[in-house]
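Trainee: can you look at this prediction? I've put the sequence above it.
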Amino acid sequence: METPIIHIKELYKKYKDSEDFSVQNLNLEIQEKEIFGLLGPNGAGKTTLISMLCGLIKPTSGKFTIDSLSYDKNATQIKNKIGVVPQEYALYPTLTARENLRYFGSMYGLKGKELCLKVDNSLEHLGLLKFADKKVETFSGGMKRRVNLIAGILHNPKVLFLDEPTVGVDVQSKNVIIDYLKELNAGGTTIIYTSHHLTEAQDFCTHIAIIDRGTIYAQGTPEGLVAQTPNAHNLEDVFISLTGKELRDDA
């Protein structure tokens, strides 16, 4: 049996001054080359889990590996293997798209002609080359999303973490982003994806885990989860069945 690219065992996280665990007794395996959807309501623990996997915060207890490596011993190696595309734009608004991407590419160790070619090819692939020398602050939401995505994948990561990659974009930009992500996955990149767009997740993901109150409630293929949930016709029905109809407003 193949070793999972991400292996999580008995993971817990409790923030200082918090009474409850944000993540508790979480066990999960993600296989290489999957498009893995991590779905849950507000406050379910998705962001906390992703933040731990990206090395931004430390677990309270438990352990995990990425490509058989742990942060305790291999933090630099792991950071070179992963890409992160946050929900908030990680871009400098007064710089051009090309300037932003050359800067982020240089942080991954890319330089010279290789960096310039990689940036321009990526901009062209996502329909942005003609806007390469315009400041990002003049871009639409969909254009910013596409630049944000390129910034996270210039170094060809083995694992890509995506937080709401299509939120607030037009239909055309959404389709371009999803198609590009499918191309990356076909090329061998494992994708970990969080979203509130359940229809999109059902069509896009090869495997899904539904998380709530810091633990995994169910996991499987989208089709399998729908089939095993009574009276469910789609992933939204599964989601409501597992997490309830209670509002999860968070101020």
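Mentor: Arrived safely, thanks for sending. Numbering: from 1, shown residues only.

Trainee: switch to C-alpha atoms for all contacts and neighbour counts from now on
Mentor: Fine.

Trainee: next, the most centrally placed residue in the chain: secondary structure please.
Mentor: The residue lying closest to the centre of the chain (CA atoms, centre = their mean) is L162, at 1.9 Å. Three-state call for L162 (DSSP: H, G, I helix; E, B strand; the rest coil): strand.

Trainee: and it, what is it in contact with?
Mentor: The contact partners of L162, by CA atoms under 8 Å, 6 or more residues apart in numbering, come to 84-87, 191-194.

Trainee: can I get those in a markdown table with distance to K158, neighbour count and secondary structure?
Mentor: Output for the contacts of L162, formatted as a markdown table (distance: CA to CA, whole Å; neighbours: other CA atoms under 10 Å; DSSP: H, G, I helix; E, B strand; the rest coil):
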| residue | distance to K158 | neighbour count | secondary structure |
| --- | --- | --- | --- |
| V84 | 11 | 22 | strand |
| V85 | 14 | 21 | strand |
| P86 | 17 | 16 | coil |
| Q87 | 20 | 16 | coil |
| I191 | 9 | 27 | strand |
| I192 | 11 | 22 | strand |
| Y193 | 14 | 22 | strand |
| T194 | 18 | 23 | strand |
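
Trainee: this is the other structure I want to compare:
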Amino acid sequence: MPAVIEVHNLHKSYGDTVAVDDVSLTVQEGEIFGILGPNGAGKTTTVECVEGLRRPDRGEISVLGLDPQRDRAELTQQLGVQLQDGELPGRLKVGEALTLYGSFYRTPADPRALMETLGLADKSSTRCGKLSGGQRQRLSIALALIGNPRVAVLDELTTGLDPQARRDTWQLIEDVRARGVTILLVTHFMEEAERLCDRIALIDMGRTVVVDTPAGLTERVQTEQRIHFRPSVPFDDRLLTGLPEVTGVVHRGDVVVVTGNDNALNAVTSVLARNNIVARQLRVEQAGLEDAFVALTGRRPENERHASRNRPGRN
């Protein structure tokens, strides 16, 4: 499929602070492409250069065949943007905001249809300052789409939302993609990236660490399988530690945790069955995107509470 965004060897500094050291990525038409990384990794600076809001020190950027600096006026007609720190006047009404933003575009979407699609039909006369967190995010998406863009950039869209509002927003993003809009999604939430993204650029310390699918990133990590269960009767650990597929057995109260390779589950359950031991509440943990993140960056991602409390203005 044709590329709609191409970034090659992007660099951007603010004084002595290097925000983006060497970022390259390509976004294909129709995909949800994620930029994943910790706070301060250079994610927002990267997308601001893509949007034309920042002028890079060096590197090449093409969006829909346009240069974000030279062709900015034309690009704004085809690119929808939800800014990380966008703020609307509290007294402005939802319908008024969409009408105002729509006036900036040659062929805007119908504000009423957009509100209906995004679950804001009954909020047209509601002041922006009265909206809940989830409703504000729906409005952010609507404002990014009011110009009928071919590409939408969504920056830290669900930070600060409760889990249900976050999942509702994820569904909206999938619906937007179904309408034919290519999405560039900036996030530091592992679950969000796994749920939504076709491919991910993992960025850390201003550099592109790797670009791959969520499954591809996970496959890069040689992580042990973890098997949790409550045995129906006590047993000698040597029953399992003697298996070549098992690397360790530990007890956490009445729960047994077995670590091992990809074949450990079959080996463990077979031995337990032969010895008439029932593995109750059996649960298996496989390597996930967070494991890949830790392996590739050497540090853990921020959890939701930390990120919401300490969210910086730019990253």
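Mentor: Looks like it arrived, so ask away. Quick caveat, the model's predicted, so the values are computed rather than measured.

Trainee: to which residue of the second structure is the residue nearest to the centre of the first structure aligned?
Mentor: Using TM-score structural alignment to pair residues, one finds that L162 of the first structure aligns to L154 in the second structure.

Trainee: ok, its match to I183 of the second structure distance?
Mentor: Distance of L154 of the second structure to I183 of the second structure, computed by CA to CA, to the nearest Å: 7 Å.

Trainee: and the helices in the stretch 201-315 of the second structure?
Mentor: 214-219, 238-241, 264-274, 289-297, 304-309 (DSSP state H, counting those that start in this stretch).

Trainee: want to throw the ones you listed into a markdown table with mean neighbour count and distance to L172 of the second structure?
Mentor: Shown next, in a markdown table, are those (neighbours: other CA atoms under 10 Å; distance: least, CA to CA, whole Å):
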| stretch | mean neighbour count | distance to L172 of the second structure |
| --- | --- | --- |
| helix 214-219 | 18 | 20 |
| helix 238-241 | 15 | 46 |
| helix 264-274 | 15 | 37 |
| helix 289-297 | 18 | 22 |
| helix 304-309 | 13 | 20 |
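
Trainee: I'd like those laid out as TSV, including distance to A121 of the second structure.
Mentor: Listed next are those as TSV, based on distance: least, CA to CA, whole Å:
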stretch	distance to A121 of the second structure
helix 214-219	35
helix 238-241	59
helix 264-274	50
helix 289-297	36
helix 304-309	29
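
Trainee: which among those is found nearest to R127 of the second structure?
Mentor: Closest to R127 of the second structure of the helices of the stretch 201-315 of the second structure is helix 304-309 (CA to CA; 24.2 Å).

Trainee: run through the residues that contact H155 of the first structure.
Mentor: Here H155 of the first structure is in contact with 80, 83, 105, 108, 110 (CA under 8 Å, 6+ apart).

Trainee: for the residues you listed, which one is nearest L225 of the first structure?
Mentor: Set against L225 of the first structure, the nearest of those by CA to CA is G83 (28.2 Å).

Trainee: tell me the secondary structure at the aligned partner of the closest one in the second structure.
Mentor: Here G83 of the first structure is matched to G80 in the second structure, going by TM-score structural alignment. Taken by three-state DSSP, the conformation at G80 of the second structure corresponds to strand.

Trainee: confirm for me that G80 of the second structure is in contact with A144.
Mentor: Yes: contact status for G80 of the second structure versus A144: in contact at 4.4 Å, counting by CA atoms under 8 Å.

Trainee: most widely separated two among the contacts of H155 of the first structure?
Mentor: G83 and L110 (14.2 Å).

Trainee: neighbour count: those two, which is higher?
Mentor: Higher neighbour count among G83 of the first structure and L110: G83, with 25 against 17, using other CA atoms under 10 Å.

Trainee: please tell me I have it right and the more buried one contacts V159.
Mentor: Yes: using CA under 8 Å, G83 of the first structure is in contact with V159, at 6.3 Å.

Trainee: show me what contacts the closest residue to I177 of the first structure other than its chain neighbours?
Mentor: Excluding the flanking residues, the one nearest I177 of the first structure by CA to CA, 6 or more residues apart in numbering is R146, at 6.8 Å. Residues near R146 of the first structure by CA under 8 Å, 6+ apart: 126, 173, 177.

Trainee: pretty sure F36 of the first structure is in a strand, no?
Mentor: Yes: membership of F36 of the first structure in a strand is supported by three-state DSSP.

Trainee: my read: it touches D203, true?
Mentor: No: at 11.8 Å, F36 of the first structure does not count as touching D203 under the criterion of CA under 8 Å.

Trainee: compare the two (neighbour count), which wins?
Mentor: F36 (25 against 11).

Trainee: spit out the contact partners of the aligned residue in the second structure for the more buried one.
Mentor: Under the alignment (TM-score structural alignment), F36 of the first structure pairs with F33 in the second structure. Taking CA under 8 Å, 6+ apart as the criterion, F33 of the second structure is in contact with 27, 183-185, 197-201.

Trainee: distance to V4 of the second structure added to these, as TSV?
Mentor: Shown next, in TSV, are these (distance: CA to CA, whole Å):
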residue	distance to V4 of the second structure
V27	6
I183	10
L184	10
L185	14
C197	16
D198	15
R199	14
I200	15
A201	15
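
Trainee: buried residues in the lengthiest helix in the first structure, which are they?
Mentor: In the first structure, with assignment by DSSP state H, the single longest helix is helix 171-186. For helix 171-186 of the first structure, a neighbour-count test (16 or more other CA atoms under 10 Å) marks 173-174, 176-177, 180-182, 184-185 as buried.

Trainee: likewise for stretch 24-33 of the first structure?
Mentor: For stretch 24-33 of the first structure, a neighbour-count test (16+ other CA under 10 Å) marks 24-28, 30-33 as buried.

Trainee: quick one: distance of that stretch to the chain centre.
Mentor: Relative to the centre of its chain, stretch 24-33 of the first structure is centred 14 Å away, using CA atoms, centre = their mean, to the nearest Å.

Trainee: pull the residues that contact it.
Mentor: 2-13, 36, 62, 185-186, 188-191, 214-216.

Trainee: any of those buried? List them.
Mentor: Buried among the contacts of stretch 24-33 of the first structure by 16+ other CA under 10 Å: 4-8, 11-13, 36, 185, 188-191, 214-216.

Trainee: surely D212 of the first structure touches P41?
Mentor: Yes: using CA under 8 Å, D212 of the first structure is in contact with P41, at 6.8 Å.

Trainee: quick check: neighbours shared by the two?
Mentor: Counting by CA under 8 Å, 6+ apart, the common neighbours of D212 of the first structure and P41 are T243.

Trainee: the first structure: which residue goes with G298 of the second structure?
Mentor: Aligned by TM-score structural alignment, G298 of the second structure pairs with G244 of the first structure.
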